[in-house]
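[1] All I have is the shape, not the residue letters:
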């Protein structure tokens, strides 16, 4: 059987615990079988176990192997398309409910970190940075929108104020989200996995699902074992492959690239981001960055549609970093890695049911750290018979990519190029 290790990344190199869990080599029965040990699957498992269900989690590689263990580590509220887009897509009742949940994922993360004593370098505060007046107007509208849904944690920053937050002259202003923040993403996943096991749940690694028997009591088969369950939770996201073709048809894996510098001198690190906030800009193809606990700058950006790994990640991302921080011209890059997230045509997440006993959530579209934790809770609520909030997300319309799988990459890239040009021209 193929053994899949963590990709070489700063997160894997600094993980709290690298001990492996066994693969599935027997036939089991349980209440809920969860496919995927990323944030969605782990969050669902924790919520289900807390409610008294028996849970088995199957992971094709390692806990947090996918986007959950490779992302930028930023706690960003709301969704990849904001609440106003949702308001135009569904009725006012559903939109109001989804809007009320837009800030819950960040609270869930903090609750889990406290409850399960997870050491993941949690820091508070995230900044959205604007390059021009158009983006500032968007941030002002976003602040008003979030306030309309009960969120009062945003603070506008003018040019002088944002230069006190981040040592670059690129931005004309921004907004601080006091309840945003950042974490070591793989250590968060590993801590949640330990929480699952502390509640009696079982996680099998190196156990890819090769077949699902969709019966009244579905059976999930791996190369050397099987799990019969009352319900399935499908949480594979960009790494699900074609296991369930109806899910693959409405989504597209995409890659994002990240680098991490050598540990920086303490004074230099403090000068770059004096309050230790994380930052993302307001471009369509945005850059994002933060300091790690050991004072490396972690910088990411760009998208590769179709999830192809670039030959030279440093050559792509280092110039972006130096455009923001030319003072790092002599800094060594110690790590460079890529990871996949799952894009939907609407950029809104997909949640729903396949048959009566298979539930799924996917398609965070690059905005998954908070949403996945919310999604896991909603999946558990639905399986407990409290499906109102789950059904609000399930009501969001979703469509296949135009041209089918053969044309989804080039057509999406063309659309992204248009928005990238708009960003460059400032309109």
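    Here it is on my side, so go on. Values in this document were obtained by computation on a predicted structure and should not be read as measured data.
[2] from here on, contacts and neighbour counts on C-alpha atoms
    OK.
[3] ok, now which ones touch residue 419?
    Residue 419 makes contacts with residue 284, as judged by CA atoms under 8 Å, 6 or more residues apart in numbering.
[4] cool, and residue 241?
    residue 248.
[5] what helix or strand is it on?
    Taking DSSP states H and E as the definition, residue 241 sits outside all helices and strands.
[6] With the one 5 residues further on instead?
    Following DSSP H and E, the helix or strand that holds residue 246 is helix 245-248.
[7] Pull out the buried residues from that helix.
    Buried residues in helix 245-248, counted by 16 or more other CA atoms under 10 Å: 247-248.
[8] Does residue 418 belong to a helix, a strand or coil?
    helix (DSSP: H, G, I helix; E, B strand; the rest coil).
[9] and here's the other structure:
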């Protein structure tokens, strides 16, 4: 099925033509901002970071306005693989070497919180997003198995008791594929329908008095003691502004946008499979990601599809035929799906930093930002959104930890960041293929 055919099926205008958009629980169009208004806090971006921050603030009694240029969950928050993966895009050992043991311990203490926030909000606000517990990390080589065992030891030393190594003989309990040498399960991992999660959280914001405006792209931010956020048709005067645009921030604030790079990932969803078949492929209903540098990730959906993702496009560039990129990898894992139809294929951008660690800080005393979750956004965005809310409420201890981490510009600036990053990715991809 080509993209034109898929787009014609999209009954949720303004979203990517994904399975998520087609199966969204809430398709209401929020109003466009018209004229002038005010709030304690104006949040730019209605993805996980912005909505997480807005919900934290609304629960604390702040008046909140959220401005979204497209639809709630339009970007990576509504298009990702839907996997609850704990930790960060760099392991705790690397973080300790870079930033010292004290900061590493503080980040480790927060590393499971993102998943906990999701589960708490799903329960508190009765969000129907197909939450399922359990994740599996698949290793191709004995070297990757040794690395996983080392990571497990570091995690356990910091109190993460949910990890267990899986031998090659036991891989079939989680995924029936002959590709893997073993792996590791995370009982605190899991998977969700990400668009329904962010829509449910947005509805919770509104239930507490928050206002969300869609199709209201921000055109400028007047910084100062009483900042004003402007769109083409209106403005919001606020005490604080939270910039949560991530990979879709564009050129709005070049001083922070230049510190991250949009990167695309591609996802497909098969037609619904017979229950017996999908249960054979993924018996425990855990989500799976492999241990390669450019990794594949996949899981079952609530309607028995296989959702399979991977690929990478630095600079946010997409291949012309998304299915042609992802389907061959899917068939390497599950060759028995050769005749299965692909019903949906889509892509989305996430924000990558050079350090692969999120970038959080302030542009002024009243304008805060957070972006660059670097592929671990489902959990990290929930954590950092909450921390932004804490900082506005006067509890900046955890914010100070994150904002103190150095953020580095990409080599070659915007002009050469893509080719330089591609060279690095090629090298690590070669190491994966050679088993080095």
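    Sure thing, it's come through. All of these numbers come straight from a predicted model, not from anything done at the bench.
[10] Could I get the TM-score for this pair?
    Here the TM-score for the pair of chains, by TM-score structural alignment, normalised by the length of the first structure, is 0.98; 425 aligned residues with a CA RMSD of 1.0 Å.
[11] check contacts around the residue nearest to the spatial centre of the first structure.
    By CA atoms, centre = their mean, the mean C-alpha position of the first structure lies nearest to residue 368, the distance being 2.4 Å. Neighbouring residues of residue 368 of the first structure by CA under 8 Å, 6+ apart: residue 79.
[12] To which residue of the second structure is it aligned?
    Matched by TM-score structural alignment, residue 368 of the first structure corresponds to residue 377 in the second structure.
[13] My read is that residue 253 of the first structure contacts residue 304, right?
    No - using CA atoms under 8 Å, residue 253 of the first structure is not in contact with residue 304; the gap is 9.1 Å.
[14] Give me the more crowded residue out of those two.
    Shown here are residue 253 of the first structure and residue 304; by other CA atoms under 10 Å, residue 253 has more neighbours (24 against 19).
[15] corresponding residues in the second structure for stretch 18-31 of the first structure?
    Residue span in the second structure matched to stretch 18-31 of the first structure, by TM-score structural alignment: 27-40.
[16] oh sorry, the question was meant for stretch 315-329 of the first structure
    Under TM-score structural alignment, the match for stretch 315-329 of the first structure is residues 324-338.
[17] buried stuff in that stretch?
    325-327, 329-330, 333-334, 337.
[18] just stretch 400-419 of the second structure next, same as before
    Under 16+ other CA under 10 Å, the buried positions of stretch 400-419 of the second structure are 402-403, 405, 407, 409-410, 417-418.
[19] Same check on stretch 227-241 of the first structure?
    Neighbour-count burial for stretch 227-241 of the first structure, counted by 16+ other CA under 10 Å, picks out 227-240.
[20] Provide the aligned range in the second structure for it.
    Going by TM-score structural alignment: stretch 227-241 of the first structure matches residues 236-250.
[21] Run the chain-centre distance for that stretch.
    18 Å (CA atoms, centre = their mean, to the nearest Å).
[22] and what of stretch 189-201 of the first structure?
    Its chain's C-alpha centre and that of stretch 189-201 of the first structure lie 19 Å apart, by CA atoms, centre = their mean.
[23] and what of stretch 380-396 of the second structure?
    Worked out by CA atoms, centre = their mean, stretch 380-396 of the second structure lies 17 Å from the chain centre.
[24] for stretch 212-231 of the second structure, same thing?
    24 Å.
[25] likewise stretch 417-428 of the second structure?
    Worked out by CA atoms, centre = their mean, stretch 417-428 of the second structure lies 22 Å from the chain centre.
[26] So which bit of the first structure is that stretch matched to?
    Taking TM-score structural alignment, stretch 417-428 of the second structure hits residues 408-419 over in the first structure.
[27] What mean distance separates the matching stretch from the matching residues in the second structure?
    In the superposition with the second structure, the average deviation recorded for stretch 408-419 of the first structure is 0.3 Å (mean CA distance after the TM-score superposition for the first structure).
[28] got a list of contacts for the helix or strand harbouring residue 37 of the second structure?
    Here residue 37 of the second structure, judged by DSSP H and E, is contained in strand 35-44. The contact list for strand 35-44 of the second structure (CA under 8 Å, 6+ apart) reads 50, 53-54, 62-68, 218, 229, 233-245.
[29] can you count the residues close to residue 276 of the second structure?
    The number of residues packed near residue 276 of the second structure is 10, by other CA under 10 Å.
[30] In the first structure, what residue corresponds to it?
    Match for residue 276 of the second structure (TM-score structural alignment): residue 267.
[31] buried ones in the one helix or strand its match maps to?
    Assigned by DSSP H and E, residue 267 of the first structure belongs to helix 266-272. Neighbour counts over helix 266-272 of the first structure (16+ other CA under 10 Å) mark 269-270, 272 as buried.
[32] average offset between that helix and the second structure?
    Its aligned residues in the second structure lie a mean 0.5 Å from helix 266-272 of the first structure after superposition (mean CA distance after the TM-score superposition for the first structure).
[33] for that helix, packing partners?
    Contacts defined by 3 or more CA pairs under 8 Å, 6 or more residues apart in numbering; DSSP states H and E place helix 266-272 of the first structure against no helix or strand at all.
[34] residues contacting residue 289 of the first structure?
    Contacts of residue 289 of the first structure by CA under 8 Å, 6+ apart are 72, 278-280, 297-300.
[35] Please disregard the earlier target; I meant residue 226 of the first structure.
    Contacts of residue 226 of the first structure by CA under 8 Å, 6+ apart are 24-28, 219-220.
[36] Could you rerun that using 6 Å?
    When contacts are counted by CA atoms under 6 Å, 6 or more residues apart in numbering, residue 226 of the first structure touches 27, 220.
[37] do residue 78 of the first structure as well
    Residue 78 of the first structure sits next to 102-103 when contact means CA under 6 Å, 6+ apart.
[38] you'd agree it is in a strand?
    No - Residue 78 of the first structure sits outside any strand when classified using three-state DSSP, being coil.
[39] To which residue of the second structure is it aligned?
    By TM-score structural alignment, residue 78 of the first structure lines up with residue 87.
[40] rewinding a little: mind reading off the mean deviation between the strand holding residue 37 of the second structure and the first structure?
    Strand 35-44 of the second structure sits 0.6 Å off on average (mean CA distance after the TM-score superposition for the first structure).
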